[in-house]
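Participant: I'd like to go over a predicted model; first the sequence, then the structure.
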Amino acid sequence: MENTRSRNRANSISNDTQTTEDTLYAKLSQMVREASSKQMTDTLNSYGRIDLFRPYFDVEPRQVRNRLIQSFIPRKPSQMNVSSDMYGPTMIIFTLVALLLYSMKSSGYTVQDGTLIGTAMITCFGAWFFMSLVIYTLCLMFNVDISFIHFFSLYGYSLCSHCVVLLLTIVFHPLHSHLFFYTTVIIFCVPSVLRVSLYLCSRTHDKSHKLSITVAAYILHLSYLYYLHYGFHVVVEEIDEILGDVQQSSVISLPLSAI
């Protein structure tokens, strides 16, 4: 009798163990399936987000070259072809960053590399977005028929004139004067911003609105170039001094806190 009871108890224990193992396997399989499905969903979502930006960067080098050349040539608005290309303007901004870095290095300014690179990136990309946003806000106020993406691309290509002016002032640094700088501004920057103004004015009906948009475009476009030429190195040096003072004060406070 006792043998029968012990045998039944052992069978029940083995059955419970088997049930527990099956439950663990089932939960483990469910966790694996959930993790796999979550990973696949995240992958598909990431590809979907990439596909959203692909049309703005899917351009041919020949198209970018033609748009760079056309950005210096004011034409009739009916002959202008404004696209939603973001590749060209992005490369222009990176070129502008590289020119600023090289200008600071060649001028003999000694600052921390992290400060210089970070300030140049924020200055260039931030200015591109800020100036485009300000002018586009005026376009919304004056009922100008243009989308933000198209204007963002149009204004980004116009900043190629800034790259040319900075490059010329860097190359001819031992010889250049303020007259040389202003001459390059007139030759390259004025036609570039004139092209932007003509296109916006062609989509504006009120003459006073056309004047306001033109004045705003010229002021922002040329003021930014003057800042890059005259004021950028001053801002970088001030930021570097502030960071240096903060680091020095933190180093001094460490021994005091240890005492």
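Facilitator: Sure, I can see it.

Participant: drop to CA atoms for contacts and neighbour counts, all remaining ones
Facilitator: Noted.

Participant: could you point out which element follows the helix ranked longest in the chain?
Facilitator: Taking DSSP state H as the criterion, the chain has its longest helix at helix 2-57. Next helix or strand after helix 2-57 toward the C-terminus (DSSP states H and E): helix 61-70.

Participant: what residues sit buried inside that next one?
Facilitator: Val64, Arg67, Leu68, Gln70 (16 or more other Cα atoms under 10 Å).

Participant: what sits up against it?
Facilitator: Applying Cα atoms under 8 Å, 6 or more residues apart in numbering, the external contacts of helix 61-70 come out as Gly88, Tyr157, Cys160.

Participant: which among these gets closest to Ile50?
Facilitator: Gly88 (17.9 Å; Cα to Cα).

Participant: find the nearest non-adjacent residue to that closest one, please.
Facilitator: Val64 (5.8 Å; Cα to Cα, 6 or more residues apart in numbering).

Participant: circling back to that earlier point, so what secondary structure elements neighbour the longest helix of the chain?
Facilitator: Applying 3 or more Cα pairs under 8 Å, 6 or more residues apart in numbering; DSSP states H and E, one finds that helix 2-57 contacts no other helix or strand.

Participant: need the contacts of helix 61-70 in CSV with secondary structure, distance to Thr110 and neighbour count, can you?
Facilitator: Shown next, in CSV, are these (DSSP: H, G, I helix; E, B strand; the rest coil; distance: Cα to Cα, whole Å; neighbours: other Cα atoms under 10 Å):
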residue, secondary structure, distance to Thr110, neighbour count
Gly88, helix, 31, 21
Tyr157, helix, 31, 28
Cys160, helix, 27, 24
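
Participant: which one of these is nearest to His205?
Facilitator: Checking those one by one against His205 (Cα to Cα), the nearest turns out to be Tyr157, at 24.9 Å.

Participant: what's the burial count for the residue nearest to the closest one when sequence neighbours are not counted?
Facilitator: For Tyr157, ignoring the flanking residues on the chain, the nearest one in space by Cα to Cα, 6+ apart is Pro89 at 5.2 Å. Pro89 has 22 neighbouring residues, counting by other Cα atoms under 10 Å.

Participant: test my guess that Pro89 contacts Ser153.
Facilitator: Yes - the pair Pro89 / Ser153 is scored as a contact, 6.3 Å apart, by Cα atoms under 8 Å.

Participant: which stretches of this protein form helices?
Facilitator: 2-57, 61-70, 87-106, 113-141, 148-158, 160-171, 178-184, 190-202, 207-226, 232-258.

Participant: alright, now check it against this:
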Amino acid sequence: MYSEDESVTLEMGDYEPHSESQGQDQGFGLTTEMQSQIAGKMFELGTSKAKEAFSLYGRIDILRPYFDVEPSQVQKRLVSALIPEKLTGTTPIVVSELYGPLMVVLTLIAVMLAGMKVTGQTVQEGTLMGTAIGTCFGYWIGASVFFFGLAYFCDTKLSPIEVLSLCGYGLFGTLLCMGLSTFLITSASNLFFYATWGVLGVSSAFRMGYIFLDRTAVRKQGVTVAVVVASVHLLFILYLKFVYHKTYEAAAKINPIHVR
């Protein structure tokens, strides 16, 4: 038999190691739990980043079919943009493609900038470039929105992408008018410009208007849409020739920089 002191000592001796091991087990359990929580947070963060990346790729992938086109097809569409189907007797075909129109708009911007270089004057701080980009893209997008709204109210069967494509390819006539009148004829006479405007500008405007007319159920409404579309297209060419350039010629006289 043990004495009372010895029994207390034995009980305390038995208790202390048990208490220490229990504390170690609890600390190990907390550490494991924290690691699992951190791993879970990292997994959630990685998953969310992956979902965002796939979502962005998906949004870009939506636009891919509108830019998937062969250069030979773009060349044919540029030529057809100047030849109304009414004259050839063929059925009007509108494509849902944006690569060709985008290249036309970018080339038109380059022609406008080069046209100011031909005059030997420019404007400081990139104002000319910014305005040229804003003017061309603003017309392409703004006119397309306006044409689509007009077509929607007149029950014209054209999708927004088709209107964008049609308006963009229609600017090819504008590009030729501005380019030919700027680089081939540098005199003060505007006779050559009016000739190109009357041939290339009118033919591209007539084709756009005819397609809107052909896609409209009610002929009276179709004629209205066609006239408005063709008029806006022709007026934009006149704006680029006589208003846009005059504005920057006046600005260049105030603050000229001679290009050598």
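Facilitator: Yes, it's here. Keep in mind it's a predicted model, so treat the numbers as computed, not measured.

Participant: quick one: TM-score?
Facilitator: Overlay of the two chains. TM-score (TM-score structural alignment, normalised by the length of structure 1): 0.83; 242 aligned residues with a Cα RMSD of 2.6 Å.

Participant: can you find the partner of Thr90 of structure 1 in structure 2?
Facilitator: Using TM-score structural alignment, the partner of Thr90 of structure 1 in structure 2 is Leu102.

Participant: do the same with Ser103 of structure 1
Facilitator: By TM-score structural alignment, Ser103 of structure 1 lines up with Gly115.

Participant: what's the closest non-adjacent residue to its match?
Facilitator: Thr182 (6.0 Å).

Participant: state the distance from that neighbour to Thr131 of structure 2.
Facilitator: From Thr182 of structure 2 across to Thr131 of structure 2, the span is 19 Å (Cα to Cα, to the nearest Å).

Participant: looking at these two, which one has more neighbours?
Facilitator: Thr182 (21 against 16).

Participant: what does the more buried one align to in structure 1?
Facilitator: Using TM-score structural alignment, Thr182 of structure 2 pairs with Ile170 in structure 1.

Participant: ditto for Thr131 of structure 2
Facilitator: Using TM-score structural alignment, Thr131 of structure 2 pairs with Thr119 in structure 1.

Participant: what's the distance between its match and Gln30 of structure 1?
Facilitator: Thr119 of structure 1 is 49 Å from Gln30 of structure 1, by Cα to Cα.

Participant: same thing with Gln112 of structure 1?
Facilitator: 52 Å.

Participant: give me the more crowded residue out of those two.
Facilitator: Neighbours per residue, other Cα under 10 Å: of Gln112 of structure 1 and Gln30, the larger number sits with Gln112, 15 against 12.

Participant: need the contact list for that one.
Facilitator: Contacts of Gln112 of structure 1 by Cα under 8 Å, 6+ apart are Asp240.

Participant: quick revisit: state the distance from the match of Thr90 of structure 1 to Lys246 of structure 2.
Facilitator: Counting by Cα to Cα, the gap from Leu102 of structure 2 to Lys246 of structure 2 is 26 Å.

Participant: more crowded one of the two?
Facilitator: Leu102 (18 against 13).

Participant: now the nearest residue to the more buried one once chain neighbours are set aside: how far from Glu20 of structure 2?
Facilitator: Spatial nearest neighbour of Leu102 of structure 2, chain neighbours left out: Gly168 (7.0 Å); criterion: Cα to Cα, 6+ apart. Relative to Glu20 of structure 2, Gly168 of structure 2 is positioned 80 Å away (Cα to Cα).

Participant: who's more crowded, these two?
Facilitator: Between Gly168 of structure 2 and Glu20, counting by other Cα under 10 Å, Gly168 is the more crowded of the two (27 against 11).

Participant: give me the most central residue, structure 1.
Facilitator: In structure 1, the centroid-proximal residue (Cα atoms, centre = their mean) is Phe125; its distance is 4.8 Å.

Participant: settle this for me: that one is touching Met91, isn't it.
Facilitator: No - using Cα under 8 Å, Phe125 of structure 1 is not in contact with Met91; the gap is 11.0 Å.

Participant: so what's in contact with the two at the same time?
Facilitator: By Cα under 8 Å, 6+ apart, no residue touches both Phe125 of structure 1 and Met91.

Participant: Tyr56 of structure 1 -> structure 2?
Facilitator: Checking TM-score structural alignment: Tyr56 of structure 1 goes with Tyr66.

Participant: so who does the residue nearest to that match when sequence neighbours are not counted touch?
Facilitator: Take Tyr66 of structure 2 and drop its neighbours on the chain: the residue closest to it by Cα to Cα, 6+ apart is Glu97, 4.4 Å away. The contact partners of Glu97 of structure 2, by Cα under 8 Å, 6+ apart, come to Pro65, Tyr66, Phe67, Asp68, Val69, Ile161, Glu162, Ser165.

Participant: what do you get if the cut-off is 10 Å, keeping everything else the same?
Facilitator: 63-69, 74, 161-162, 164-166, 168-169 (Cα atoms under 10 Å, 6 or more residues apart in numbering).

Participant: which ones are touching the residue nearest to Gly115 of structure 2?
Facilitator: Going by Cα under 10 Å, 6+ apart, Thr182 of structure 2 touches Val111, Met112, Ala114, Gly115, Met116, Val118, Thr119, Leu176, Phe192, Phe193, Lys241.

Participant: and it, how far is that from Val111 of structure 2?
Facilitator: Counting by Cα to Cα, the gap from Thr182 of structure 2 to Val111 of structure 2 is 8 Å.

Participant: tell me, what's touching those two both at once?
Facilitator: By Cα under 10 Å, 6+ apart, the residues touching both Thr182 of structure 2 and Val111 are Leu176.

Participant: how deep is the counterpart of Ala226 of structure 2 in structure 1 tucked in, by neighbour count?
Facilitator: Here Ala226 of structure 2 is matched to Thr214 in structure 1, going by TM-score structural alignment. By other Cα under 10 Å, 19 other residues sit near Thr214 of structure 1.

Participant: these two touch, right, Thr214 of structure 1 and Val196?
Facilitator: Yes - taking Cα atoms under 10 Å as the definition, Thr214 of structure 1 is a contact partner of Val196 at 8.5 Å.

Participant: before we move on, the earlier item: now the residue nearest to Gly115 of structure 2: how far from Ala217 of structure 2?
Facilitator: From Thr182 of structure 2 to Ala217 of structure 2 the distance is 41 Å (Cα to Cα).
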